[in-house]
Each structure stands twice: as structure tokens, then as C-alpha cells.
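[1] what follows is a protein structure lacking sequence information:
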């Protein structure tokens, strides 16, 4: 198998027939063998019926339905675990990623790269979405001591060796782009213009993005713990200076009144810092609890054109 295309499916069933047609056209023009792996992440809008119909019409399409919604990255992992191509393409199902750009990614890889990412230019997202994305990557860079480009997306092509190493990483709090970059290998990116979403809308709410940010940072870095320790020492030093100043002031001005307001503010302020530090430690303990249970990353409910069948 020359190529595998792995696509998580959620909330855009109307785009699937067009997506399948354009992918087939691309690989037939390239005269390459391929498989298309569609992973239904338990879409409540019945994308599975469309996946089944595409599988019945084309045996090169492998359909997977997960038993519940496990999230986009785990759906990608399910597809990567089951694919067989020498080169593996990962892309979204809403046609913001153009299938016609796959030859560009592949030709760039042939220059000697193991991974080629698509770098979206002229993104069709809102200004708020792009600002939040940039802010997240700045925070992520700080806490992980890495360098990440917010314009990079999951749309990429990678050699089988890279995908095998990615699949060997079974952390529950996972990313795709970040993990692939962490693996190393020879990587690059090319600029690709994205299209408007063909159907559906993004399922990533602000709350989901915030939770994902916390999960990724605490799963890959212990810097927040060091940050909490540094803040604690800094506040202790400031408190010591204030205490010394209060003693000197009391000695120099014997009749000065002690204020309850400042005392209460100090108590609440220090209490908040302590709770924050405990909360950060709790996040790491929670990550350990999740990992030691060693539950599967996903559960497959149904398959179409699967090897077992």
C-alpha cells in the first residue's frame, strides 16, 4: 500500500461523498495505491450511515465507528493504528484541507523529509479563534521549552516509521502535531491555502480548547510545578520584607494603628496562592491516576471493509 489517508469524522457527514471523490481523483491521477480510513468518532448526526455507503461502493475505504466520542486525537490514533500505507496522510473531514494538496506534501517529502506539515495561510477562522490559537502556542512554548508554529495543522504526510513511533506513545493526554514534532525525524512545512468549511461547524468550544491546553501542558511539562514553587518563594520573600517594614514602622511610630483590612487581604491572597499550588499538583496527580489505569485509548464498535470481516 503506497498511501493511507486517515480522517476523523464528526459533524460533517454532508462533506464525506465529496471528500471521497476528490481523494480518489487525486490518487488515480498519481497512479498510486491507497486506502481511505474514515473514523466515525460516534457522531450524533449519523455520519456512520454515509461511511457505510461509501465503504459499500469502494473497497479501498475502511470505516471505523468508535463506541463513544473519544475526541479527535484519539480518533486519529485509531485510524493510525489500523492503516497500512508506506506514507500516511492525516487530514480533517470538513474539506478545509484540500485533498488536491496531498501531491504537494508528498513531493516535498521526496526531497528527503520524513514529515511534512501543511502550514495554513489565509485561514478562514475568526480573528478571536486565531488570537486564542496564537496565545495558546505562546504559553505552550514557555511551559514545554519548545518552538511551535500556530499556523501548522494536523494536515500532514509522514513515513510509516514516524507513524509507528507515534502509535507506540500511548499517553491518554495526547496531541498529534505536538507529539510528531517531539519525535524528531526530518520535518518541514509548506504553505497551503485552506478553504471554507464545506459542512458543519467546529465542535471545539472555548471550554474544550482550554481543557485541552491544560491537559497537553501538564502531560508534557513539569514547569508549572516549578513555576508554583518560584511564586511561593517570591511571595514569602515579599511577606518577609513587609513584616520587617511593619516592625520598623511600629518602633519608629509607637502610636500607629494596625489595620484589619490589610491583614485580611494578606490572608486571602496567600490562601489563593496555596490553593492554586495545590491545584497544580492535583492536575499532575490526576494525570498519574489516568495513566496507571491503562485503559484503552478508544473502543471500536463497528467496522466496514475491515480485515477481520
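    Everything's here; your move. Every value quoted in this text rests on a predicted model; they were computed, and no experiment measured them.
[2] switch to C-alpha atoms for all contacts and neighbour counts from now on
    Noted.
[3] so what secondary structure elements neighbour the helix or strand hosting residue 268?
    Under the criterion of DSSP states H and E, residue 268 resides in helix 260-293. Applying 3 or more CA pairs under 8 Å, 6 or more residues apart in numbering; DSSP states H and E, one finds that helix 260-293 contacts helix 206-220, helix 223-252.
[4] now the element after that helix, going C-ward?
    Downstream of helix 260-293 (by DSSP H and E), the next one is strand 300-304.
[5] tell me which residues in that next one are buried?
    Under the neighbour-count criterion of 16 or more other CA atoms under 10 Å, strand 300-304 has 300, 303, 304 buried.
[6] which other helices and strands does that strand contact?
    When contacts are defined as 3+ CA pairs under 8 Å, 6+ apart, strand 300-304 packs onto strand 61-66.
[7] what helices and strands are in contact with the strand it packs on?
    Applying 3+ CA pairs under 8 Å, 6+ apart, one finds that strand 61-66 contacts strand 34-40, helix 47-57, strand 300-304.
[8] residue 221 versus the nearest residue to residue 290 once chain neighbours are set aside, what's the distance?
    Once flanking residues are discounted, residue 290 sits nearest to residue 172: 7.3 Å by CA to CA, 6 or more residues apart in numbering. With the distance defined as CA to CA, to the nearest Å, residue 172 ends up 15 Å from residue 221.
[9] try this one next to it:
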């Protein structure tokens, strides 16, 4: 009897939980009758009534719902890893709590898993959002496809379905400042992709701010590509060749007695350009160095405050916070 664990990271989703829970439960009828379900909902340090909404959902379905409360906000990807550490299913799915990704795709993804695919992606072929959001998202995923992970589906993906083996690998890696979805692809297993149209958010306000998007882009790029460091090397070489060529040009002018170019503006322009390049190069190198330092500290990716396990007995309540680095 196969068991499916569905992980839902939650952040300021108090109003979404009743709707999402009801739709997920109704979606169970699309699966074969022998499939059992486990829902792992992770409160990523929300400061509204999200945790209370999760507890109410847990009380209604104690045998199939596990809720995890993190001590602080660590980001949705770390929250997903926290959910992976608690998941006990033979296969695992990740879906958002705002219902922008249709749960109806899960049954189709499960069918591919039964066929032997250990990773199934649902990629966004289109989205019911504004033009600015589309341009930003498409640009991000285009750059990642070109310079970080060639071959990943266009449009990006936030809804994934994967085997227990991949879940264990990701939890074991405990990779910080990364992109857990791209990490699943990076593992190298063959996968299949299902295109869909992402829905417009109907309830609540998105907390996916511009600064978080920038951080995700930087984390994803540096975690899966050496392009920034290689680009610095190439630009430095081009600047060096340009300086050498200009020096030879001045030498020829001096030897032939031709008038040499003069101008404070040109000199300052070159100086500012080179200085800006040096600062950008130091910043990129510093990002890599900081990530190495963060990994060497070996701090936990998240701190679990409370866990209520899916069980017919009494739920597990931790009276104090505990660190959890493996699950």
C-alpha cells in the first residue's frame, strides 16, 4: 500500500489553510484506492494565525496530518527541507499553500512515479499574473537554464513529485543558501515535466517580495554555476588586453612624434570603470566566501519548536525548542 506525503510550507497563510486542506482532501479521490496520504504542513515562523489554523486542520484529521512549527522564519526552501525530514511516505510531493498550483496534477504525477520516474516536475507554461511578474520570472528561469542547469523546464516549477530516495538525499545534503527544487534536478535522476498554467492568487497577499526574489536568484546562480567567477576572469583578461593595446598605441605615438591624446574626462572614466569592476569582482568572490563560511559553521538550517505527528494517539508536543539538522 503506497503512501504519499504532501509537504506544504506555510507563511502568513491563515486564510488559505481551510481552503487548501479541503481541496487536497477532495483530490484524494483522483488517486487509486490503495494510496494512503500524509500531509506535512510547516509553519515557517508566521506571525498571524497560521499555526492555529494548522492545529485546527490537524484536529480534524489527526491520522493523516503532521504539523511542524519552526521557531523563526527561515525561508520556504528550508521549511520544505524541514517537511522532508518529517515525511514518511514512499513518495513525496511539494505544493504551495495558496492553491496557485492545482492539486489535480498530483494524480498525474503519481502515475508517472508508478511508471518508474523518481522525479516529476510541474512546470509553469503560463501564469495568470501581470506582465511585470511574468517578465521577471521568465528572465530568472531563462538565465538559470542558460548558465546554471541546462535542460530544466522553461517557466520554472514550484510543484514537484519525487521518490523517497531523492527525499533522503536532499535531507542528507543539508545544503544551505540553495534552491531545493533545482537541487532535486541536480541529483541527476531522469525526470518528466508536466506543463500547466499557474493560477492567480485568490486569498491573502503574497509575501514573496522583490528582495527575496533577488536572494533566490543569487543563491541559485552561485549554488549551481561557476559562471560569475568565470565571467570575472574573462572580463579581467579583456581589460588587461585593452590596457596593453592602449599602451602599445601610446608607445607608437611617442616613437613617431605624433601628438598624444590628453583629457581628464577620459582618464577618470577609465579609472571609475576599472574601480567599479574591481568592487563587483570582490563582491562576487565575497558571496562565495561567505557561503563557505556559513557552511563551515554547521548551524542548523532550521529550528523546530513544535511537532504534532500524524498518529491516532496523542500528538507529540515539545515543551521547548529543539534544533533539527537532519530530521
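    Ah, there it is. Given the structure is predicted, the values throughout are model-derived calculations rather than measurements.
[10] can you pick out the residue with more neighbours from residue 172 and residue 221 of the first structure?
    Ranked by neighbour count (other CA atoms under 10 Å), residue 172 of the first structure and residue 221 place residue 172 first, with 19 against 16.
[11] what's the counterpart of the more buried one in the second structure?
    Mapped onto the second structure by TM-score structural alignment, residue 172 of the first structure lines up with residue 176.
[12] doesn't its match lie inside a helix?
    No: the assignment for residue 176 of the second structure, made by DSSP: H, G, I helix; E, B strand; the rest coil, is coil rather than a helix.
[13] pretty sure it sits against residue 300.
    No: shown here, residue 176 of the second structure and residue 300 do not form a contact pair, counting by CA atoms under 8 Å, at 9.2 Å.
[14] against residue 187 of the first structure, how distant is the most centrally placed residue in the first structure?
    Centroid check for the first structure by CA atoms, centre = their mean gives residue 175 as the closest residue, at 3.7 Å. Distance, residue 175 of the first structure to residue 187 of the first structure, by CA to CA: 17 Å.
[15] try residue 258 of the first structure
    Taking CA to CA, one finds residue 258 of the first structure at 63 Å from residue 187 of the first structure.
[16] burial count for residue 241 of the second structure?
    For residue 241 of the second structure, the count of nearby residues is 12 (other CA under 10 Å).
[17] so what does it match up with in the first structure?
    Under the alignment (TM-score structural alignment), residue 241 of the second structure maps onto residue 237 of the first structure.
[18] returning to what we had before: in the second structure, what residues pair with the helix holding residue 268 of the first structure?
    Under TM-score structural alignment, helix 260-293 of the first structure corresponds to residues 264-297 of the second structure.
[19] tell me the average deviation of the matching stretch from the first structure after fitting.
    Compared with the first structure after fitting, stretch 264-297 of the second structure has a mean deviation of 1.3 Å; criterion: mean CA distance after the TM-score superposition for the first structure.
[20] next, the buried residues of that stretch.
    Neighbour counts using 16+ other CA under 10 Å place 277, 281, 284, 288, 291 of stretch 264-297 of the second structure among the buried residues.
[21] now that stretch: how far from the chain's centre is it?
    26 Å (CA atoms, centre = their mean, to the nearest Å).
[22] could you do stretch 153-169 of the second structure as well?
    Relative to the centre of its chain, stretch 153-169 of the second structure is centred 11 Å away, using CA atoms, centre = their mean.
[23] equivalent analysis for stretch 104-114 of the second structure, please.
    Mean C-alpha position of stretch 104-114 of the second structure versus that of the full chain (CA atoms, centre = their mean) differs by 22 Å.
[24] just stretch 96-115 of the first structure next, same as before
    That offset, for stretch 96-115 of the first structure, works out to 21 Å (CA atoms, centre = their mean).
[25] in the second structure, point out the residues matching whichever strand or helix holds residue 107 of the first structure.
    Taking DSSP H and E as the criterion, residue 107 of the first structure maps to helix 102-109. The alignment of helix 102-109 of the first structure onto the second structure (TM-score structural alignment) spans residues 106-113.
[26] ok, and what's touching that stretch?
    30, 31, 93, 119, 120, 121, 161, 162, 163, 192 (CA atoms under 8 Å, 6 or more residues apart in numbering).
[27] same question for stretch 263-282 of the first structure.
    Counting by CA under 8 Å, 6+ apart, 224, 225, 228, 229, 232 sit against stretch 263-282 of the first structure.
[28] so what's the fourth one closest to, chain neighbours aside?
    Put plainly, it is residue 229 of the first structure. Closest residue to residue 229 of the first structure apart from its sequence neighbours, by CA to CA, 6+ apart: residue 277 at 7.8 Å.
[29] now that neighbour: how far from residue 228 of the first structure?
    Per CA to CA, residue 277 of the first structure is found 6 Å from residue 228 of the first structure.
[30] one more: residue 99 of the first structure?
    45 Å.
[31] looking at the two, which is more packed in?
    Neighbour tally, residue 99 of the first structure and residue 228, criterion other CA under 10 Å: the higher count belongs to residue 99, 23 against 18.
[32] that one contacts residue 22, correct?
    Yes: between residue 99 of the first structure and residue 22 there is a contact under CA under 8 Å: 6.4 Å.
[33] can I assume residue 161 of the second structure sits in a strand?
    Yes: counting by three-state DSSP, residue 161 of the second structure is located in a strand.
[34] that one corresponds to which position in the first structure?
    Match for residue 161 of the second structure (TM-score structural alignment): residue 157.
[35] pretty sure that match contacts residue 113?
    No: between residue 157 of the first structure and residue 113 there is no contact under CA under 8 Å: 9.8 Å.
[36] same drill for residue 258 and residue 187 of the first structure, tell me which one is more crowded.
    Shown here are residue 258 of the first structure and residue 187; by other CA under 10 Å, residue 187 has more neighbours (16 against 10).
[37] look up how far residue 296 of the second structure lies from the counterpart of that one in the second structure.
    Under the alignment by TM-score structural alignment, residue 187 of the first structure pairs with residue 191 in the second structure. To residue 296 of the second structure, residue 191 of the second structure is 32 Å away according to CA to CA.
[38] what of residue 9 of the second structure?
    From residue 9 of the second structure across to residue 296 of the second structure, the span is 27 Å (CA to CA).
[39] now swap in residue 231 of the second structure and tell me
    Here the criterion is CA to CA. By it, residue 231 of the second structure lies 26 Å from residue 296 of the second structure.
[40] one more: residue 67 of the second structure?
    Applying CA to CA, the value for residue 67 of the second structure to residue 296 of the second structure is 30 Å.
[41] and residue 190 of the second structure, by the same measure?
    For residue 190 of the second structure, the distance to residue 296 of the second structure - CA to CA - is 32 Å.
[42] and what of residue 29 of the second structure?
    For residue 29 of the second structure, the distance to residue 296 of the second structure - CA to CA - is 47 Å.
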